[in-house]
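Novice: based on what follows, work out the 3D shape:
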Amino acid sequence: MKFSLSWLKRHLETEATLAQILDCLNTIGLEVEGVEDRAAALAAFRIAHVLDAVQHPEADRLRVCTVDAGDGAAPRTIVCGAPNARAGMKTVLGLPGAVVPANGMVLKVGKIRGVESQGMMCSSRELGLGEEHDGIMDLPADAPVGMPYAAWAGLDDPVVEISVTPNRGDALAVRGVARDLAAAGLGTLKPLEHAPVAEAYPSPLRWTVENPADCPWVLGRAVRGVRNGPSPQWLQDKLSAIGLRPINALVDVTNWFTYDLGRPLHVFDVKKVAGDTLGIRRGREGESYLALNGKTVSVTPEDIVIADSEAVESLAGIMGGEHSGSDAGTTEVFIEAALFDPVRIALSGRRHELRSDARARFERGVDPALPPLALDAATAMIIELCGGEASTVASAGAEPDWRRTAHLRFERIAGLGGSAITPDQAVEGLERLGFAVEARDEAGVTVAVPPWRNDIAAPDAILAQNPELPAERARKAAEGCAVIEPECDLLEEVLRLRGLDAVPPVSLPVSSPVPRASLSPRQSRAVLARRVLASRGMLDCVSFGFMDGRVAALFGDTPAALRVENPIAADLDQMRPTPLASLATAAARNAARGFAEVALFEVGAAYRDASPTGQLAVAAGIRTGHTPRHWDTPARAVDAMDAKGDALAVLAALGVPMAAVTVTADAPGFFHPGRSGVVRQGPKVVLATFGELHPELRATLDLDGPAVGFEVFLDAIPDPKKRRKPAPELSAFQPLKRDFAFLVDASVPAENLVRAARGAERTLITDVALFDRFAGEKLPEGKVSLALEVTLQPREASLTEAEIEAVGAKVVAAVAKATGATLRG
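Specialist: Below is the predicted model of the structure:
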């Protein structure tokens, strides 16, 4: 919302300075976005009179001018290179110390080709007032010498821009801003006066309203015999100052009242309207109109339109049409002032991507009692500027019952607002804002809410039609829900008039001396998984959650419920079943550009279905090509064990007990069926999958060379038990290790042997590790040799040879029983 200082003072009687006004606006919640004060930059420049101008003795293109600055001092010598510098002209002069707005240069006394120059006569460009720079400014002969140029040119009218919250539609009017400032004690609000308009003839047009909910009330009046043309200079200056382009007197009047009173109006050229009726109705299929912004708008049955007997003339409350707009040939105009459904105006504006000053006000809610006064004021201004005579008023509907009351308990001022404002001060502030006191006692006050404050309380008529609303508010309050009551709105008004910065800050109560964790267990898992994978040399990726549906189908189901209805690109039309799919496509793009060896990971979402539980948190990774070459380790192709190591590293870091983890071979179909696995905790909980990507999948993606990947399902990891960690058992005795080599069927997983050996003697065996696998001609057909290293940790005394042999016998027996393996000789 923009307004100039002089415009504000048309409504506000005040002696306050601009700085005081700006400070007050910020204090009462109308935050100042910016101030354009051209006079401040031009304060050091004044109107001067060139008494004499002679040729410079040392330069053909320079003149030595004698200039009267009008400050009572002796005329000054100015060296000037402008071709239009001449004796007798009036121009703009900057004296030493002035700063040139265009380039920031500070003027000083200096010599130019041996002649002292005591200032500078300026062009429009140098003053930042235009692009003209062929010569110095040539002012009219009656320009007063010595007067500040900004004051003479009318540039000493600062323009203020404030931000307006969605609930404060009344602040989108200069009068609304003036009312707030007056209520805050910065002056007096001038009365809004207008003389009644004489009605000379019947209205040539009438109104019809199809749905009163869309438009409860509309007024209109014609003015005939008008002479349309440019509006007077004062009106053009006011509109230009706030960024509006003057068009013609009739249109400029409607723009004036949009900002002055916050009352959007529209004018129709009566001769261009077909028939004698303007109807307010819903749009129909196939209808369109050419809007004032030059674009054709196709209306829908959800839009409110104003139409004549032939076509749509306006998108109601948003933008008028070119066809019935006023121009230089307009001689009779019809002024429209209406109330429209704010929600439908907002939806229509968003649907058609149309933004206008009218829409900004209607969607916030306008004063429902203002149309008659605004119509009279606009009619009077049109007659004043364009001549003519007015018709009777045509109307449809009736003024809605906007009357409502609100109650404020005085104890809430201190209890909820933390302020020492007295009851008398509170009531006085509300009255200055336009609230009328209906009842008051020692406990509180009941006020009638003015029509322009539609953000406070619900109209009594709505409450009467919906008696369940107060009960619903009480129910929400009893359930602990936030309920915004009219009393809170009144309290806010009382507090902001004194200054929102005067409300004392109060710290929230501390629930515990030790702050709670800022991250949930799920968030902590994601952070830790990301850190672990990065430490293993992988690069973190952030990709879209949607992808090409054809590629997504290679990695799992692609239900129609997860199809993107309005994708940002044709090949991003499906929610991905796993982040591994996004990483695989990224690896393929890298390979196509010569980077065949990558190690990528992402902690993101996988989408399985459209239910609330269908989005999974997954840490996925992919490795392609070969491992890095090192002086002691030759490069080799990545394999499934690399992906398994990545997955197990994440699970171990997240606190999963690795002794309870098993690996099965039923990996998803996008993995190689013989070189992949599933990490489980128990028979049902799937913690991770890993393996080589399927050859057919790699061929489809043009991913040449070896590629392995993994998924870790972060949501499947159980939360750690909240129990105190026991002190570590640190034995004073040296651990010892024994090796066992077993002959076993090649189909038996090595993991079964490790688990059986670990359970053979739990009090002494602390670790079991597989360190060798051998298969060859010296072994029976279908058999392999698996070697285990078993770590024994004595706790009470060193183990004797017999005790060690006993533990070894238990290990052999347990492995034989669980897997059928025999100890190699």
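Novice: contacts and neighbour counts: CA atoms only from here.
Specialist: Fine.
Novice: what segments of the stretch 651-800 of the chain are strands?
Specialist: Counting by DSSP state E, counting those that start in this stretch, the stretch 651-800 of the chain has strands at residues 661-664, 671-681, 685-693, 707-713, 736-745, 765-774, 783-792.
Novice: scratch that, the stretch 251-400 of the chain is what I was asking about
Specialist: Applying DSSP E, counting those that start in this stretch to the stretch 251-400 of the chain gives strands spanning 266-269, 277-282, 288-290, 296-298, 304-307, 312-315, 319-320, 332-339, 389-397.
Novice: need the distance between the two termini of stretch 163-175.
Specialist: Stretch 163-175 stretches 16 Å from its first residue to its last (C-alpha to C-alpha, to the nearest Å).
Novice: got the buried residues for that stretch?
Specialist: Taking 16 or more other C-alpha atoms under 10 Å as the basis for neighbour counts, the residues of stretch 163-175 that come out buried are 163-164, 168-175.
Novice: distance to Ser348 and secondary structure added to those, as CSV?
Specialist: Formatted as CSV, the buried residues of stretch 163-175 follow (distance: C-alpha to C-alpha, whole Å; DSSP: H, G, I helix; E, B strand; the rest coil):
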residue, distance to Ser348, secondary structure
Ser163, 23, coil
Val164, 21, coil
Arg168, 21, coil
Gly169, 18, helix
Asp170, 22, helix
Ala171, 23, helix
Leu172, 20, helix
Ala173, 23, coil
Val174, 26, helix
Arg175, 28, helix
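Novice: how close does the nearest residue to Asp252 once chain neighbours are set aside sit to Leu235?
Specialist: Spatial nearest neighbour of Asp252, chain neighbours left out: Pro246 (6.1 Å); criterion: C-alpha to C-alpha, 6 or more residues apart in numbering. Pro246 sits 8 Å away from Leu235, going by C-alpha to C-alpha.
Novice: to check against the first, give me the structure of this:
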Amino acid sequence: MKFTLSWLKEHLDTTASLGEIRDGLTMLGLEVEGITDPAEALKGFVVGYVVEAVQHPNADRLRVCKVDTGSGVVQVVCGAPNARTGMKGIFAPSGSYIPGTDLHLKASKIRGQDSNGMLCSFRELQLGEDHSGIIDLPAEATTGAPAAEALGLDDPVIEIKVTPNRADCLGVHGIARDLAAAGLGTLKPMKADKIAGTYQSPIKWTHGYEAVPDSPCPIVVGRHFRGIKNGPSPDWLQRRLKAIGLRPISALVDITNLVTFDLNRPLHVFDAKKLAGDLVMRQAREGEQTLALDGKTYTLDPSIAVIADAKGVHGIGGIMGGEDTGVAEDTTEVFLEVAYFDPIRTAASGRKLGIFSDARYRFERGIDPQSVWWGAEVAARLILELCGGETSEIVSSGVMPHWQRSFTLRPDRVKTLTAIDVPAAETAAILGKLGFVVEGNGPWTAAVPSWRPDIVGEADLVEEVTRVWGFDNIPTTSLPRLSPTSKPVRDPMQRRVPLARRALATRGLNEAVTWSFLPLKQAERFGGGQADLRLLNSIAAELDTMRPSILPNLLDAARRNEARGLADPALFEVGPQYKDATPTGQRVVAAGIRHNMAVPRNWAGPARTVDAYDAKADALAVLVAIGAPVDNLSSQSGAPDWYHPGRSGVLKLGDRVMAQFGELHPELSAGADLKGPVVAFEVFLDAPPLPKAKATKARPKLVLSAFQPLERDFAFIVDSDVDADKLVRAARNADKALVTAARVFDVYTGKGVPPGKKSIALTVTLQPVERTLTDAEIEAASAKIVSQVAKATGATLRG
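Specialist: As a prediction, this is how the structure comes out:
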């Protein structure tokens, strides 16, 4: 909503500064989005009087002018054909910035004559496109006066954000009412004196509804005008509309726009000679069409309210008038429409037709139903003043909707709801200034004014008092502590998300954020697509199912990146995926993919493509970061079917899957147009057990050994289907006090190894703590390791 400061002061008698008005509007809930002051761009420009204008001695098309600036006479060389002695124009002194030409003026010589400043055209000041000559001001303009004042541009434009419940502030009068209630002036009465009609209207209103009170247009008022002259509107009206971004069209149209923004009362005028008899408010018939004022033809249906005559539809109720009966320059008779339209039905019709208009914006938020009467008087006064002619008596149809309602406000309610202690007299006074009729001494009974459909209870009355008294008066009160010590904002499970992100970013993967839904076919391929995960109103036709896995979206992201020349994508995302629609069906997962090179070619060796172990390393890094007991995890086969059946696995803690990893199925890689292996992993962040609470008294001690560790190698013969991980864990658990590490360094099948068997070689690290181990102790530890591995896996020591 835009308006100028002078426009506001036509409704508000105030001495408040622009800054005070700005702050007052914001505190009232009418947030100021911006203030534009055209005078700022013309600062330093003044009205100059051309004392003398003579031909330039060295140029045929230039004139040398002596210009009185109000503070002295300066010489200016001017090339405008209309520069002459005795005229007044806009003078820009040396040092000024000319916005239309992006020029900083400097004193100079032009063809041998001094020039100190310039006389400006409209285009040079960005006030229009006229560049045929310099601005020619009226003779009564004051020499030396600011240019903005002489051009009528010394009026700041204020733009506010109006919330949907405050339709009354979509008119300048309503804004002034709020400011007056806040003590920033006195509200001036609205000029709505009754205009007596001099004849009977030849056009009447009728309703095509069985139940008028429940119709889309409960009441409509109109009056006829004849003998009018529709020409350009006066300069003051054109400047006002231009200031808020509206294009002046003609006096009649400009009047309707003025009343719309001035009083929040949308109007429409028909060219009466183009109508065929009386007008009727009715529902459109199936397939009816109308050419609207925006130049578009709309096909209507029975859910849309229209204004029609015997020939057809001439307006869409509450939204836009018709082109066929619109006023023109030769219009001499008009019929004025002042209607009240139902907010919800107007909004539904506007959405269905896709029409956005100032009228719809106001009607769907709820205007003052009483305005059908005073709006006809305001419009009549303006039409008679600006267009002449005479007007008929008012005609109407329908009944006034029931808007009257009252609510009780208890004296202590403002304080109990907001903690602000507003004096009782001030409470009643504030409501009175806002237009409520207040009775009683507390509790009060407040009758709601017709322009406030948003007031529906006592809490709304409290809000009105509070916002006018000032939200900044709400006392600051600290909430009581729930515990003597502060608690972490996030619990251990919530902290796993940033820890997983950091771990994967550290490993060189780039984070992606993708949709939580995908096409049904992709969902089915990744184990989803159940009926309860289908979207009823998806943002795109193909994104119709909640994702059962993050991987398909990452595949699409990798394909898009590679199509744009970004090779070797390594992407991850930490987010939800969905198994079903139950509360436990959503899991938070850290997933990622890698494609092409794991290690680029370098001086130390050749390039290497990614494999399943790269994905496993990523998964383990996440598990380590979130505190999972990785030493107790087992690596097994059994990954889902979107992984390669022979190059994938799962990480388990007992029977619980912590993560799954491996090379993606070649079918998926080919479907994503990705050549070569694509590896992926999925870590279920909710799967690892939470750390157990530890006693705060006992602090862990750092144990450092002064004795040198020693390593022993063992080679075992096991069945070919035995996982090497089982041997590692068995060796590590053989003596937890002495064995600090165990790892595989060789796997062998072939000569010397029986068929169906394989040889797995381990390096086990022994770390003495109290003393250097003797040979006997080393042999005993080695025997214990062999025994433990044999017991756990059936292995035999390789000879």
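Novice: related to what we said a few turns ago, quick one: map the residue nearest to Asp252 of the first structure onto the second structure.
Specialist: Pairing criterion TM-score structural alignment: the partner of Pro246 of the first structure within the second structure is identified as Pro248.
Novice: who are the contact partners of that match?
Specialist: With contact taken as C-alpha atoms under 8 Å, 6 or more residues apart in numbering, Pro248 of the second structure is in contact with 233, 238, 241-242, 254.
Novice: tell me which of these are still there in the first structure?
Specialist: Shared contacts between this structure and the first structure among the contacts of Pro248 of the second structure (both residues aligned by TM-score structural alignment, their matches' C-alpha atoms under 8 Å) comprise 238, 241-242, 254.
Novice: please spell out the PyMOL selection for the buried subset of the residues you listed.
Specialist: The buried subset of those, as determined by 16+ other C-alpha under 10 Å, is captured in PyMOL by this line:
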select buried, resi 238+241+254
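Novice: for Ala148 of the second structure, state which of the kept ones among the contacts of Pro248 of the second structure is nearest.
Specialist: Within these, proximity to Ala148 of the second structure (C-alpha to C-alpha) peaks at Lys242, which comes in at 15.5 Å.
Novice: tell me the contacts of the closest one?
Specialist: Residues in contact with Lys242 of the second structure, defined by C-alpha under 8 Å, 6+ apart, are Pro248.
Novice: burial measure for the aligned partner of Phe771 of the first structure in the second structure, as a count.
Specialist: For Phe771 of the first structure, the aligned residue in the second structure is Phe745 (criterion: TM-score structural alignment). Other residues near Phe745 of the second structure come to 12 when the count uses other C-alpha atoms under 10 Å.
Novice: repeat for Pro83 of the first structure
Specialist: Here the neighbour count serves as a burial measure; for Pro83 of the first structure (other C-alpha under 10 Å) it reads 12.
Novice: same deal with the one 3 residues further on?
Specialist: Using other C-alpha under 10 Å, Arg86 of the first structure has 19 neighbouring residues.
Novice: how near is the equivalent of it over in the second structure to Pro709 of the second structure?
Specialist: The criterion is TM-score structural alignment: under it, Arg86 of the first structure has Arg84 as its aligned partner in the second structure. From Arg84 of the second structure across to Pro709 of the second structure, the span is 105 Å (C-alpha to C-alpha).
Novice: Gln75 of the second structure too?
Specialist: For Gln75 of the second structure, the distance to Pro709 of the second structure (C-alpha to C-alpha) stands at 98 Å.
Novice: same thing with Asn632 of the second structure?
Specialist: Going from Asn632 of the second structure to Pro709 of the second structure by C-alpha to C-alpha gives 23 Å.
Novice: cool, and Ala742 of the second structure?
Specialist: Ala742 of the second structure sits 13 Å away from Pro709 of the second structure, going by C-alpha to C-alpha.
Novice: overlap in contacts of those two?
Specialist: By the contact definition C-alpha under 8 Å, 6+ apart, Ala742 of the second structure and Pro709 are jointly contacted by Thr765.
Novice: okay, those two: which has more neighbours?
Specialist: Taking other C-alpha under 10 Å, Ala742 of the second structure and Pro709 do not tie; Ala742 has more neighbours (21 against 16).
Novice: what's the farthest-apart pair in the contacts of Pro248 of the second structure?
Specialist: Checked with C-alpha to C-alpha, the contacts of Pro248 of the second structure reach their widest spread between Ser233 and Lys242, with 12.1 Å between them.
Novice: got the residue ranges for the helices in the stretch 251-400 of the second structure?
Specialist: Using DSSP state H, counting those that start in this stretch, the helices assigned to the stretch 251-400 of the second structure run over residues 251-263, 343-353, 358-363, 371-387.
Novice: just how off-centre is stretch 330-340 of the first structure within its chain?
Specialist: Using C-alpha atoms, centre = their mean, to the nearest Å, the distance from the centre of stretch 330-340 of the first structure to the centre of the chain it belongs to is 37 Å.
Novice: what does stretch 138-154 of the second structure give?
Specialist: Offset of stretch 138-154 of the second structure from its chain centre (C-alpha atoms, centre = their mean): 42 Å.
Novice: list the buried ones in that stretch?
Specialist: Within stretch 138-154 of the second structure, the residues that qualify as buried are 141-150, 153-154, counting by 16+ other C-alpha under 10 Å.
Novice: repeat for stretch 210-222 of the first structure
Specialist: Neighbour counts over stretch 210-222 of the first structure (16+ other C-alpha under 10 Å) mark 212, 214-222 as buried.
Novice: quick check: the aligned residue for Val54 of the first structure in the second structure?
Specialist: Val54 of the first structure maps onto Val54 in the second structure when the alignment is built from TM-score structural alignment.
Novice: which stretch of helix or strand covers its match?
Specialist: When elements are assigned from DSSP states H and E, Val54 of the second structure belongs to strand 46-55.
Novice: show me what secondary structure element comes after that strand.
Specialist: Past strand 46-55 of the second structure, heading to the C-terminal end, the next element that is a helix or strand (DSSP H and E) is strand 63-68.
Novice: tell me the average deviation of that following strand from the first structure after fitting.
Specialist: Mean deviation of strand 63-68 of the second structure from its aligned counterpart in the first structure after superposition (mean C-alpha distance after the TM-score superposition for the first structure): 3.0 Å.
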